[in-house]
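Any chance you can model this:
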Amino acid sequence: MRLALGVSYAGQAYDGWQSQPSGNTVQDRLEAALRQFTQQRIGTVCAGRTDAGVHGLMQVVHFDTDLDRKEHAWVRGPNSFLPGDIAVHWARPVPADFHARASAIGRRYAYVLLESPVRPSVERGRVGWVFRPLDPAAMQAAAQQLLGEHDFSSFRAAECQARTPVKTMRRIEIARRGAYWRFEFEADAFLHHMIRNLMGCLLVIGKGDRPVDWMAEVLAARDRRAAAPTFAPDGLYFLGPVYAPHWGLPDRTAAYDWLP
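So this is what the prediction gives:
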C-alpha cells in the first residue's frame, strides 16, 4: 500500500529536509518516528526539499508499506514519537502511481517579513526582518516582471541540481498586515534558493536602492552575480505542493492558517 502524509514543521532546529549524516533533518526525524511506530524501516519521498531554517506548513511525503492501519493511526502513531516542532496532520492511501514530487503540478511558498526599527524577538526565526520602510507599489511592479515562463538562472544557487532553470511563475501576491509583510509565490517548480534570491531583489527595490526595471535587467542577465544577495531563510515557508483534484488530497494543514 502507498500512503501520503501531510506534515508541518518549524525549521530553525534542523539542517533542512533531506536526510544527512548528522541525522538532524526533518526527514531523519520523520523516518525515525515511522520506524518506531511500525518497527520497520520506511523511506519517504517528499514533494519539495527545504533548506536549513526553512519551515514547512504542508510538506507531502509518500511511502510504501505492507501494514494495514487506519488513517488516524498513521497520524497519531508517528506524532507520539516526533519532536514537538514536527507534526503529521493527515494520512491518505494513494494509488501506486502517485508520487509526492513527480505528481505535483505546482508548488507554493510564502515569505513573512517584519518591517520594524526593532529586530524580531518572540517571532525570532519565524520571520525575516528589515528596518527601512518598503514601497509596496515598487515591489508589486517588480514582481509583475517575474510572472510567466522565464530562465531564472539569476536567482539560482550554484549548487542547484535542477535540470533546467526555466520555470513558470504563476502568481506573486504581496500584502501587509500591521508591521508584517507576506509575499506568496506559486510556480510549476522552484530552483534552489530561488525564493530567497527573489526576496533579496524585491527588498532592494522596495527600499529604493534600485529602480523597478532593475528586476527585468537581473532576469535577462541569467547570471547569479547580477542579483542581490540571498536573503535570510527565517521567514520562508513551504506552503505545499499543488496536485490535480483526482488524487483527493487536502490542499493545506491547520498550520497553514497560522501565518499573518
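
For the rest of this, base every contact and every neighbour count on C-alpha atoms.
OK.

any idea where the helices of the stretch 51-200 of the chain begin and end?
71-79, 136-144, 194-206 (DSSP state H, counting those that start in this stretch).

now the last one, how far from the centre of its chain.
Read it as helix 194-206. Here helix 194-206 shows a centroid-to-chain-centroid distance of 16 Å under the convention C-alpha atoms, centre = their mean, to the nearest Å.

And the contacts of the helix or strand following that helix?
Next along the chain after helix 194-206, taking DSSP states H and E as the criterion, comes helix 214-221. Applying C-alpha atoms under 8 Å, 6 or more residues apart in numbering, the contact partners of helix 214-221 are 142, 145-146, 150-155, 201-202, 205, 226-227.

how about 7 Å then?
Where contact means C-alpha atoms under 7 Å, 6 or more residues apart in numbering, the residues beyond helix 214-221 that reach it are 142, 145, 152, 154, 226, 227.

could you point out which element follows it?
strand 236-242.

what angle do that next one and helix 194-206 make?
If you take axes from the mean of the first three to the mean of the last three C-alpha atoms, to 10 degrees, strand 236-242 sits at 120 degrees to helix 194-206.

Give me the residues contacting strand 236-242.
Contacts for strand 236-242 (C-alpha under 7 Å, 6+ apart): 47, 54-59, 104-112, 256.

To check against the first, give me the structure of this:
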Amino acid sequence: MRTIKLILEYDGTNYVGWQLQPNGLSIQQVVEEALERLLGEQVRVYSSGRTDAGVHAKGMVAVFRTQRNLPLRAFTYGLNNLLPCDIKVQGSAEVDADFNPRADAKGKHYRYTIVNAPHRSPLSRLYAWQLKAPLDLDLMREAAVHFVGERDFCAFRASGCSARTTVRTIYSVEVVRSGEFIHIDVFGSGFLRNMVRIMAGTLAEIGQGKMPPDVVAALLTGQARVNAGMTAPPQGLCLMEVFYGSEFFLDNI
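Next comes the predicted model:
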C-alpha cells in the first residue's frame, strides 16, 4: 500500500468547504471522485485541516493510500486533467505510511486580504474583504504584536468550535499594505475554527478606531467571543502553506 501526499491549490468560492458535507459540494468530495476515476478504486483523502465555505488555499496538504502502481506524475498531471478549473494539484510525493498531514504539521501560514478603497473592486470581490473606511495600519500593527506567543484564544473562536483547548501559539502576525490591498499574514502552530477571520475582523475594527490596540491583550486572557471584533468574511482568507520541518521555525521566529 502506497501513501501519496498532495499539495492542493483551490478557489473555495463554489464549495461548502474542504470537508465532506451532506448539504453541498466540498473540495474533498471533488478530489476523491477524481482520484476514483484515476485509480479505479475508492480512496479517502485526509487533509492537514479544514477550510470553511468560501475560503481558499494555495498549499493545502492531503494524503491518500492506494495499491495502484502509477508513476508520481499521474497524481499531478493526470489528476489535474480530471479536476475542475478551480482545484489544482501543485505537486505530489510518496511518503511514509505513518505520515499524518494534521498531527505532523509544525505550523501553518494563513493570509487574510482586505481591499481598502473608497470604491468597490469587482475583480477582488471573491478574494478579499472590501472595506471603504480608511484603516490605520500603525494601530493594527500595534495590536497585532499582542497575538504573538502562547495565548488563550477563547475570544477568537467560532461558537461551534469543538477544540479541547483554546490555547494556541502564534509566531508572527504581519500587517502589510500593497496599494489598495492590506495583507494580514499569520504564522502559528495551529488554529481554532474562524480564529484568523476573527483576528482579522478585530484588527480591522482597531484600524477604524472602534477599539484601542491594547484590547487584544485583554481579549487573550480567556475572554468570551462576544468581546472580540466581528468575524471577517470568508473570501479574504487563504491557507498559504503548511510546514512540516524546521524551516518553519527558522523563517518565522
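
Quantify their similarity with the TM-score.
The TM-score (TM-score structural alignment, normalised by the length of structure 2) is 0.94; 246 aligned residues with a C-alpha RMSD of 1.2 Å.

Which one of the helices of the stretch 51-200 of structure 1 lies nearest to residue 184 of structure 1?
Evaluated over these, closeness to residue 184 of structure 1 peaks at helix 194-206, with 9.7 Å, by C-alpha to C-alpha.

The closest one - contacts with which helices or strands?
In terms of contacts (3 or more C-alpha pairs under 7 Å, 6 or more residues apart in numbering; DSSP states H and E), helix 194-206 of structure 1 is packed against helix 136-144.

The helix it packs on against structure 2, how far on average?
In the superposition with structure 2, the average deviation recorded for helix 136-144 of structure 1 is 0.6 Å (mean C-alpha distance after the TM-score superposition for structure 1).

counting contacts, what elements does that helix pack onto?
helix 194-206.

are any of the contacts of strand 236-242 of structure 1 buried, and which?
Neighbour-count burial (16 or more other C-alpha atoms under 10 Å) applied to those gives 47, 54-59, 104, 106-112, 256.

Can you pick out the most distant pair from those residues?
104 and 112 (23.9 Å).

can you list the helices of the stretch 51-200 of structure 1 in JSON lines and add mean neighbour count?
Formatted as JSON lines, those follow (neighbours: other C-alpha atoms under 10 Å):
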{"stretch": "helix 71-79", "mean neighbour count": "17"}
{"stretch": "helix 136-144", "mean neighbour count": "18"}
{"stretch": "helix 194-206", "mean neighbour count": "23"}
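
how about TSV for the contacts of helix 214-221 of structure 1, with distance to residue 190 of structure 1 added?
Shown next, in TSV, are these (distance: C-alpha to C-alpha, whole Å):
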residue	distance to residue 190 of structure 1
142	18
145	17
152	9
154	13
226	19
227	17
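
ok, of these, which one's closest to residue 96 of structure 1?
Of those, the one sitting nearest to residue 96 of structure 1 (C-alpha to C-alpha) turns out to be residue 152, at 33.3 Å.

thought the closest one was touching residue 165?
Yes: counting by C-alpha atoms under 7 Å, residue 165 is a contact partner of residue 152 of structure 1 at 5.4 Å.

Please say which of these two ends up with more neighbours.
residue 152 (25 against 20; other C-alpha atoms under 10 Å).

I'd like the distance between the more buried one and residue 102 of structure 1.
21 Å (C-alpha to C-alpha, to the nearest Å).

corresponding residue for residue 213 of structure 2 in structure 1?
With TM-score structural alignment as the matching criterion, the partner of residue 213 of structure 2 in structure 1 is residue 212.

Next up, the contacts around its match.
138, 141, 142, 205.

if you set the cut-off to 6 Å instead, what comes out?
Residue 212 of structure 1 is in contact with 138, 142, counting by C-alpha atoms under 6 Å, 6 or more residues apart in numbering.

and the helices of the stretch 51-200 of structure 1 as JSON lines, adding distance to residue 236 of structure 1?
As requested, the helices of the stretch 51-200 of structure 1 are exported to JSON lines (distance: least, C-alpha to C-alpha, whole Å):
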{"stretch": "helix 71-79", "distance to residue 236 of structure 1": "24"}
{"stretch": "helix 136-144", "distance to residue 236 of structure 1": "17"}
{"stretch": "helix 194-206", "distance to residue 236 of structure 1": "8"}
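
and of those helices, who's closest to residue 126 of structure 1?
The nearest among those, by C-alpha to C-alpha, is helix 194-206 at 14.3 Å.

Have a look at how far, on average, that closest one is from structure 2.
Helix 194-206 of structure 1 sits 0.6 Å off on average (mean C-alpha distance after the TM-score superposition for structure 1).

what does that helix rub up against?
134, 135, 138, 139, 155, 156, 211, 228, 229, 230, 231.

if you set the cut-off to 8 Å instead, what comes out?
By C-alpha under 8 Å, 6+ apart, helix 194-206 of structure 1 touches 109, 133-136, 138-139, 142-143, 152, 155-157, 210-212, 214-215, 227-233, 236.

the inter-axis angle of that helix versus helix 214-221?
Using the same axes, to 10 degrees, helix 194-206 of structure 1 lies at 140 degrees relative to helix 214-221.

Can you tell me the closest non-neighbouring residue to residue 61 of structure 2?
Ranked by C-alpha to C-alpha, 6 or more residues apart in numbering and with sequence neighbours excluded, the top spatial neighbour of residue 61 of structure 2 is residue 7, at 4.8 Å.

And for residue 48 of structure 1?
residue 101 (6.6 Å).

what do you get for residue 90 of structure 1?
Ranked by C-alpha to C-alpha, 6+ apart and with sequence neighbours excluded, the top spatial neighbour of residue 90 of structure 1 is residue 6, at 5.2 Å.

what do we get in structure 2 for that neighbour?
Structural correspondence for residue 6 of structure 1 with respect to structure 2 (TM-score structural alignment): residue 7.

how near is that match to residue 87 of structure 2?
From residue 7 of structure 2 to residue 87 of structure 2 the distance is 11 Å (C-alpha to C-alpha).
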